[in-house]
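> need the 3D shape of this:
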Amino acid sequence: MKLSKVAQKLSPSLTLAITAKSKQMKQQGLNIISFGAGEPDFNTPKNIQDAAVEAIRSGKTKYTPASGIIELKKAIFKKFLEDNELNYEENQIIVSTGAKQCLSNIFQAILNPGDEVLIPVPYWVSYPELIKLYYGIPVFVDCNEENSYKYDIKALESKVTANTKAIIINSPNNPTGTIYTYEELVEIAKFAEKHNLFIISDEIYEKLIYGDYKHISIAKVSEDAYHRTIVVNGVSKSYAMTGWRIGYAAGNKELISLMSNIQSHTTSNPTSISQYAALEALNGSQDMLNSMLVEFSARRDLMVEKLSDIKDITFIKPEGAFYVMVNIETFIGKYVDGKVITGSMDFSDALLSKELVAVIPGIAFGLDNYIRLSYAISKENIQEGIQRIKNFVEEIK
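This next block holds a predicted model:
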């Protein structure tokens, strides 16, 4: 029997081997320090847990409308209005099983075979695979280090074609932690208007911003941008609710209607209990979020301080999210234990074997001369892990 050609063309995880090796070593009792976490290491706040328990006890365990309960949509409406100065109606909002399903719904709803979607390099690993799954073509736009790996209009113009359907923007960005300014968003919005593109704005790390930086949704910069943008967000990162699987999107009502229809025939409604938990996350106390942000900021500063002491590496100081991209270009072509380092996979594998430190190879995001470190771990592990990395690079010849 023949299997799906589209599914077979999906790229396997480039980090799978290192992740599996790390877990195996942990099971053997080795003291592995992992910088791979893509989720907060805090537990879900108690008020949110309590709301979920109450939902179970009060019988809110049945099917809900496929696109989400009205109470949660109203809370999302309020959040967009207060946080982003964006005004949406109920029929412009969909609640899904995580932000990833929102993205999946979007690509199913807008793509026809051969349609192209512009993706910045580096990128979140699932963007290109979701596009390919729905017969689209991911088009990678190389961004430069001097501009913190954000879009450059000249680079965008060199990649756009008659087949380009959409552009993805991710701010704050995973993996770099960089944030687009208002002026930069205006330029991208004008580019999208010029070429009549959908704008897919992934804003899942919106609440995790440090210092004086501010998140601005591209949907806010102009009336045209508002109508062509689909904003994707969720509660996973901001409220330590990754396992609850609640994301949401807002945009053009015709597109949201199509996404809702798609969802009704695939997963149907997101878990009812998780929806009531998300309702409390958005409407309830924000104290835990604020405390988590203070802790992440302190961890970021600690990681930056410790990385600055390592010779021959550079890094991108994050403005948001909880990742640091570390440039290891100096070590490519050199040897460790007689083996040449050809890229981020070799570097990461050798680091795990010699120093028991797990990192994410940059090749997973399209940048083979980088590794990604998450600071969603304790300060003690950050200090110990960075020291081990320092010991490792000092041995590279």
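
> contacts, neighbours, all on C-alpha from now
Fine.

> can I assume residue 120 sits in a strand?
Yes. Assessed with DSSP: H, G, I helix; E, B strand; the rest coil, residue 120 lies in a strand.

> in which helix or strand does the nearest residue to residue 18 once chain neighbours are set aside reside?
Distances taken as CA to CA, 6 or more residues apart in numbering place residue 349 nearest to residue 18, at 6.4 Å, with adjacent residues excluded. Assigned by DSSP states H and E, residue 349 falls within helix 344-355.

> other residues contacting that helix?
The contact list for helix 344-355 (CA atoms under 8 Å, 6 or more residues apart in numbering) reads 18, 22, 328, 336, 340-341, 357-363, 368-371, 388-389, 392.

> cool, stretch 266-280 as well?
Residues contacting stretch 266-280 (CA under 8 Å, 6+ apart): 47-49, 51-52, 55-56, 60-69, 71-72, 75, 95-97, 235, 244-246, 263.

> likewise stretch 294-305?
Stretch 294-305 is contacted from outside by 210, 317, 318, 322, 375, 376, 378, 379, 382, 383, 386, using CA under 8 Å, 6+ apart.

> so which of those residues are in helices?
Of the contacts of stretch 294-305, the ones assigned to helices by DSSP state H are 379, 382, 383, 386.

> that older thread, what's around the residue nearest to residue 18, how many residues?
23 (other CA atoms under 10 Å).

> now do residue 309
By other CA under 10 Å, the residues close to residue 309 number 12.

> what does residue 336 give?
Neighbours around residue 336, by other CA under 10 Å: 18.

> among the ones in helices among the contacts of stretch 294-305, who's most crowded?
Most surrounded of these: other CA under 10 Å gives residue 382, at 23 neighbours.

> give me every residue that touches it.
299, 302, 303, 375.

> quick check: the gap between it and residue 218.
According to CA to CA, to the nearest Å, residue 382 stands 34 Å off from residue 218.

> on that earlier part again, just put the contacts of residue 382 in TSV and tack on secondary structure, distance to residue 179 and neighbour count.
Below are these laid out as TSV (DSSP: H, G, I helix; E, B strand; the rest coil; distance: CA to CA, whole Å; neighbours: other CA atoms under 10 Å):
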residue	secondary structure	distance to residue 179	neighbour count
299	helix	19	22
302	helix	20	16
303	helix	19	22
375	coil	18	30
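
> let's see this one next to it:
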Amino acid sequence: MSSARISRRISAIAESATLAVDAKAKALKAAGRPVIGFGAGEPDFPTPDYIVQAAIEAASQPKYHRYSPAGGLPELKQAIADKTFRDSGYKATAAQVLVTNGGKQAVYNTFATLLDPGDEVIVPTPFWTTYPEAIRLGGGVPVEVFAGPEQGYLVTVEQLEAALTERTKILLFVSPSNPTGAVYSPEQVKEIGQWAASKGLWVVTDEIYEHLTYDGVPFTSIATAAPELGDKVVILNGVAKTYAMTGWRVGWMIGPADVIKAATNLQSHATSNVSNIPQMAALAAVSGPLTAVDEMKVAFDRRRKAIVAGLNAIDGVDCPTPKGAFYVYADVRALLGKEFPSANGPVRPATSAELATLILDEVEVAVVPGEAFGPSGYLRLSYALGDEDLATGVARLQDFLGKAK
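The predicted structure is shown next:
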């Protein structure tokens, strides 16, 4: 008889590092500390008024006080299919859409539906912290393929080929990337998609940052760039980043009808339908204009340039300019092992996790260490925060990291 209180499956999962950093920063702020949080990927803008209004109107209608189909309101599923064709040229029917409780449930549903124990998933690294945990929960094995700043954090077909085994079932593809902000060119997307198709792999593509690219760099959906993939592609997306709706918790997955039917069955037992009120808000969002994200992008672009310039002014920090999302991924390997002053005397952080802790303790700036996303030696900073906070936070980093000996 097992005496373990917590199952091995759940015990093996790591806490979301990004949410942990954000929670610690918010707790310190609540205690009156002047913490600047670069941790969570969350736009600092309010949800647009017309979306909020749609939710208010829905809340007053008794039909939305009841259960609705587990897979999503039919009108929202159709609107998501229409929006996907509008934005990426990928044709899907409403039957190929499952509305989920945020993007994370779409990630979990997908891997739980596609993976059998021991199946391998190639995960370009640095990766968003939730991917490998969702893969493991689904019984799969994440296989990391690391691309450093020297190659713009972009993996190559040669690297993917080297990671391929007879157990490989899925390639995870994310562009624009969280945590690096890297964006694959249309040519690279096509090449990778054709490679995956030639190996008979599924591709799971997370497109939640599709509208956040800069410097004229286009977003390219691997589902349309490589039609050779046929029906072995699943698209993950949601309203959180495009419409500043992180707290509304509406995401979706788009895939072949049999996969969506199976994932809907899973969700019917796990959570049933997403709350109807946020679903109606999401309907207003995906059916409406992209004005809100265009306005946010102006601010994000300004902050992107400011944070890259500010971090690159620090000796020992190399911060490539991201082409998408709202993160920078700074290479701080040159600072590890250096001596920094602290309240308890000189300290030599050996890892980026130790450096991030030191930064929070000494100058009250919250950043997420590379260990959350792959190898040590990097810091992720979100620039989806106010201009004033960004400037203050970068100034504190310049002052503190500049003291390295």
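
> ok so, going back, residue range for the helix holding residue 349 of structure 1 in structure 2?
Under TM-score structural alignment, helix 344-355 of structure 1 corresponds to residues 352-363 of structure 2.

> residues of the matching stretch that come out buried?
Across stretch 352-363 of structure 2, burial judged by 16 or more other CA atoms under 10 Å covers 352, 353, 355, 356, 357, 358, 359, 360, 363.

> now the helices for structure 1?
So, for structure 1 - with DSSP H - the helices run 5-8, 16-27, 46-57, 70-84, 99-110, 126-133, 153-159, 182-194, 223-228, 253-265, 272-283, 287-307, 344-355, 379-395.

> make JSON lines out of the ones you listed and add distance to residue 173 of structure 1.
Formatted as JSON lines, those follow (distance: least, CA to CA, whole Å):
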{"stretch": "helix 5-8", "distance to residue 173 of structure 1": "27"}
{"stretch": "helix 16-27", "distance to residue 173 of structure 1": "22"}
{"stretch": "helix 46-57", "distance to residue 173 of structure 1": "26"}
{"stretch": "helix 70-84", "distance to residue 173 of structure 1": "18"}
{"stretch": "helix 99-110", "distance to residue 173 of structure 1": "14"}
{"stretch": "helix 126-133", "distance to residue 173 of structure 1": "13"}
{"stretch": "helix 153-159", "distance to residue 173 of structure 1": "18"}
{"stretch": "helix 182-194", "distance to residue 173 of structure 1": "14"}
{"stretch": "helix 223-228", "distance to residue 173 of structure 1": "20"}
{"stretch": "helix 253-265", "distance to residue 173 of structure 1": "24"}
{"stretch": "helix 272-283", "distance to residue 173 of structure 1": "22"}
{"stretch": "helix 287-307", "distance to residue 173 of structure 1": "15"}
{"stretch": "helix 344-355", "distance to residue 173 of structure 1": "20"}
{"stretch": "helix 379-395", "distance to residue 173 of structure 1": "21"}
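
> closest one to residue 171 of structure 1 among these?
helix 182-194 (10.1 Å; CA to CA).

> show me what the closest one packs onto, helices and strands only.
The contact analysis (3 or more CA pairs under 8 Å, 6 or more residues apart in numbering; DSSP states H and E) places helix 182-194 of structure 1 against helix 153-159, strand 198-202, helix 223-228.

> with structure 2 overlaid, how far apart is the first one on average?
Following the fit onto structure 2, the mean deviation recorded for helix 153-159 of structure 1 is 1.3 Å by mean CA distance after the TM-score superposition for structure 1.

> hmm, who's touching that helix?
Taking CA under 8 Å, 6+ apart as the rule, helix 153-159 of structure 1 contacts 118, 139, 141, 142, 143, 187, 188, 191.

> can you give me the buried ones in that helix?
156, 159.

> so that helix corresponds to what in structure 2?
By TM-score structural alignment, helix 153-159 of structure 1 lines up with residues 157-163 in structure 2.

> stretch 241-249 of structure 1 too?
Taking TM-score structural alignment, stretch 241-249 of structure 1 hits residues 245-253 over in structure 2.

> how near is residue 114 of structure 2 to residue 171 of structure 2?
Taking CA to CA, one finds residue 114 of structure 2 at 12 Å from residue 171 of structure 2.

> correction: the previous question concerned residue 111 of structure 2.
Taken as CA to CA, the span from residue 111 of structure 2 to residue 171 of structure 2 is 11 Å.

> related to what we said a few turns ago, the helix holding residue 349 of structure 1: average distance to aligned residues in structure 2?
For helix 344-355 of structure 1, the mean distance from the matching residues in structure 2 following superposition reads 1.2 Å, by mean CA distance after the TM-score superposition for structure 1.

> quick one, what contacts residue 377 of structure 2?
Residue 377 of structure 2 neighbours (CA under 8 Å, 6+ apart): 331, 332, 333, 336, 351, 352, 369, 370, 371.

> go ahead and flag the most central residue of structure 1.
Centroid-nearest residue in structure 1, with CA atoms, centre = their mean: residue 174, separated by 4.7 Å.

> which position in structure 2 aligns with that residue?
Checking TM-score structural alignment: residue 174 of structure 1 goes with residue 178.

> again, but for residue 295 of structure 1
Under TM-score structural alignment, residue 295 of structure 1 pairs with residue 299 in structure 2.

> how many neighbours does the alignment partner in structure 1 of residue 30 of structure 2 have?
In structure 1, the residue paired with residue 30 of structure 2 according to TM-score structural alignment is residue 27. As a burial measure, residue 27 of structure 1 scores 11 neighbours (other CA under 10 Å).

> quick check: residue 27 of structure 1 vs residue 332 of structure 1, distance?
31 Å.

> as CSV, the helices and strands packed on helix 182-194 of structure 1 with distance to residue 103 of structure 1 would be great.
Output for those, formatted as CSV (distance: least, CA to CA, whole Å):
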stretch, distance to residue 103 of structure 1
helix 153-159, 21
strand 198-202, 8
helix 223-228, 15
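
> nearest to residue 42 of structure 1 among those would be which one?
strand 198-202 (22.6 Å).

> what range does that closest one cover in structure 2?
Under TM-score structural alignment, the match for strand 198-202 of structure 1 is residues 202-206.

> run the chain-centre distance for that stretch.
Its chain's average C-alpha position is 14 Å from that of stretch 202-206 of structure 2, according to CA atoms, centre = their mean, to the nearest Å.
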